[in-house]
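> Here you go, sequence then predicted model.
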Amino acid sequence: HSNVLHNGKRTQQKTIKTISHHEHLSTLVAPTIKDGPQTVSVHINKPAVLECVVSGVPPPRVTWRKHGAILAGNNPGYTFAEDGSLHIHSAQVTDTGPYLCMATNQAGTQHKRVDLQVYVPPVISSETREYLAPVDSSVTLHCQTEGSPPPSVTWHKDGHVLSETVRQRVLSSGSLQIAFIQPSDAGRYTCTAANAAGTVSLEMSLTVQSRFLNLLGSVMVKVTLTVRGEQFFVVPPFFSASIYFCNKCFAFCVI
């Protein structure tokens, strides 16, 4: 109120003050995902963290998928962190694969793929440790391997690295095949399987069998010489000898 002098009279005037109100509206911000590892490798039975740190206004809702299926929040094998990351408590082979993190709010959607690789130490399965093979035959020294990632296989003979040749080659299974076996192939063989999770070895032996087989052992032989119908003893009249047989031959050897 104010008093105003008008024609010698004081009158009262009411002043109206207008107040303007400004409405503050929240600004929407689409989700963003912080850069992080896109591939995670972990040993079996160890914990794994798949990062998906998100931000946005309002705070985005995060969901995880594996092979297209949404991961349930009540699974005891993993938990979801407040920042959106996925924590796997004890990684197993079945956990291997691609994961998709999706962050969503009213302003949009953002996603990120993370691949999980679970390492498993190599294992060699072979029931045979001793091999027997005749000369000129072929033999396969078994070394079946398993592991993740698939193990690489190397062979040693008598402590030395074995190189592949025309006669000796490593099969895709890891086993060693030897063709046209020679006496020099006899010895101790070691199969070694290795990957990012560890190394394991298996030792085996190869015995090369002669073409001739001593079936009778040592025998006493009496040798006589007949000349014009008359027999004469060879001196000495008895001696030790071994008799050997093969598929198509007979051999008599004096020892």
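Nice, I can see it. Numbers count the residues shown, from 1 in each chain.
> contacts and neighbour counts: CA atoms only from here.
Noted.
> For Ser173, pull up the helix or strand it's in.
Ser173 is part of no helix or strand, with elements assigned from DSSP states H and E.
> Distance-wise, check it relative to Pro121.
Separation of Ser173 from Pro121 (CA to CA, to the nearest Å): 17 Å.
> how about Thr190, secondary structure?
strand (DSSP: H, G, I helix; E, B strand; the rest coil).
> Am I right that Trp64 sits in a strand?
Yes. The assignment for Trp64 by three-state DSSP puts it in a strand.
> for it, what are its contacts?
Ile70, Leu71, Leu86, Tyr99, Leu100, Cys101, Met102 (CA atoms under 8 Å, 6 or more residues apart in numbering).
> swap the cut-off to 7 Å and go again
Ile70, Leu71, Tyr99, Leu100, Cys101, Met102 (CA atoms under 7 Å, 6 or more residues apart in numbering).
> Name all residues that make contact with the first one.
What it means is Ile70. By CA under 7 Å, 6+ apart, the contact list for Ile70 reads Trp64.
> Please state the offset of stretch 174-181 from the chain centre?
Offset of stretch 174-181 from its chain centre (CA atoms, centre = their mean, to the nearest Å): 24 Å.
> Give the buried residues for it.
Gly174, Ser175, Leu176, Gln177, Ile178, Ile181 (16 or more other CA atoms under 10 Å).
> then this one, side by side with the first:
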Amino acid sequence: MSDGGMYSCVAMNPAGEARKLLHLTVFVPPSIRDSSGDSPVVVSVRVGNSVTLECESNAVPPPTITWYKNGRMVTESANLRILAQGQMLELKGAEVSDTGQYVCKATNVAGQVDKNFHLNIYVPPNIDGPVEEKIVETISNPVTFACDATGIPPPSLIWLKNGRTIENSESLELHILSGGSKLQIARSQLSDSGTYTCMASNVEGKARKSYHLTIQGTLLLRLLFKLL
């Protein structure tokens, strides 16, 4: 860089002198701040929030910066803006569809450099259906509770009975199935009555759904209890 400038060549003899001026420009290939080569910078944001990807580049002459998402050139839209001569990409109200691989390319006559990003859009857990349900079942019949939970990243699921965590191995009649999305009582007993809660959690939060289960005796048993 310091070698750039005006240079003059002077030729002299007894008859006089001649001069020629030369202007030297030293081109510098682009560099990007905090670039980690081929390893992407991982950026995570909650759905609905804003996020900015930065591509601060220096070069001589100043580089042209172009953004790509999943291999396709990015164009501005209602929720996406390219700012500061391309050095910032701003997403407002991030959506799940914004997830992907982003690349900024800084280019000038001396070369090109890339910076890679992987953008994750996280979604808090949600469980289908009402938050609470009441179930009445007859003794000895099977009972199945569903916990259809969604979220990004996929939420982990645990089941509780009356506030106490249920372990899959604690009863031969009680089974946690389908990765936690179902809880089954194979042969219900009166003692199975209570509140069963599914809790779904990920880095963005928690969701829960409760079932209030009442196990009734058979008609014959109920008549016997009335007679006693």
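Looks like it came in fine. This structure is a prediction, so every number in the text was calculated from the model and none was measured.
> Please pull up the equivalent of Lys112 of the first structure in the second structure.
Per TM-score structural alignment, the equivalent position to Lys112 of the first structure in the second structure is Lys115.
> measure the alignment partner in the first structure of Cys198 of the second structure to Tyr119 of the first structure for me?
Alignment of Cys198 of the second structure against the first structure is given by TM-score structural alignment, with Cys191 as its counterpart. From Cys191 of the first structure across to Tyr119 of the first structure, the span is 21 Å (CA to CA).
> do Phe239 of the first structure as well
67 Å.
> and those two? which has more neighbours close in?
Taking other CA atoms under 10 Å, Phe239 of the first structure and Tyr119 do not tie; Tyr119 has more neighbours (24 against 14).
> For the residue nearest to Gly86 of the second structure when sequence neighbours are not counted, give me its contacts.
Spatial nearest neighbour of Gly86 of the second structure, chain neighbours left out: Ile65 (5.2 Å); criterion: CA to CA, 6 or more residues apart in numbering. Ile65 of the second structure sits next to Gly86, Gln87, Cys104, Lys105, Ala106, Thr107 when contact means CA under 7 Å, 6+ apart.
> aligned partner of Ile65 of the second structure in the first structure?
That one, Ile65 of the second structure, aligns with Val62 by TM-score structural alignment.
> these two touch, right, the match of Lys112 of the first structure and Ser35?
Yes. Here Lys115 of the second structure lies in contact with Ser35, judged by CA atoms under 7 Å, at a distance of 5.5 Å.
> Comparing those two, which residue is more hemmed in?
Lys115 (25 against 18).
> got a list of what the closest residue to Ser138 of the first structure other than its chain neighbours touches?
Take Ser138 of the first structure and drop its neighbours on the chain: the residue closest to it by CA to CA, 6+ apart is Ala179, 4.2 Å away. Neighbour list for Ala179 of the first structure: Ser137, Ser138, Val139, Arg167, Gln168 [criterion: CA under 7 Å, 6+ apart].
> Quick one: map Ala179 of the first structure onto the second structure.
Using TM-score structural alignment, Ala179 of the first structure sits opposite Ala186 in the second structure.
> just the helices in the second structure please.
Counting by DSSP state H, the second structure has helices at residues 219-227.
> what about the longest strand in it?
If you go by DSSP state E, the second structure has its longest strand at strand 111-127.
> So which other helices or strands are in contact with that one?
Using 3 or more CA pairs under 7 Å, 6 or more residues apart in numbering; DSSP states H and E, the elements in contact with strand 111-127 of the second structure are strand 28-32, strand 41-46, strand 100-108, strand 149-152, strand 194-202, strand 205-216.
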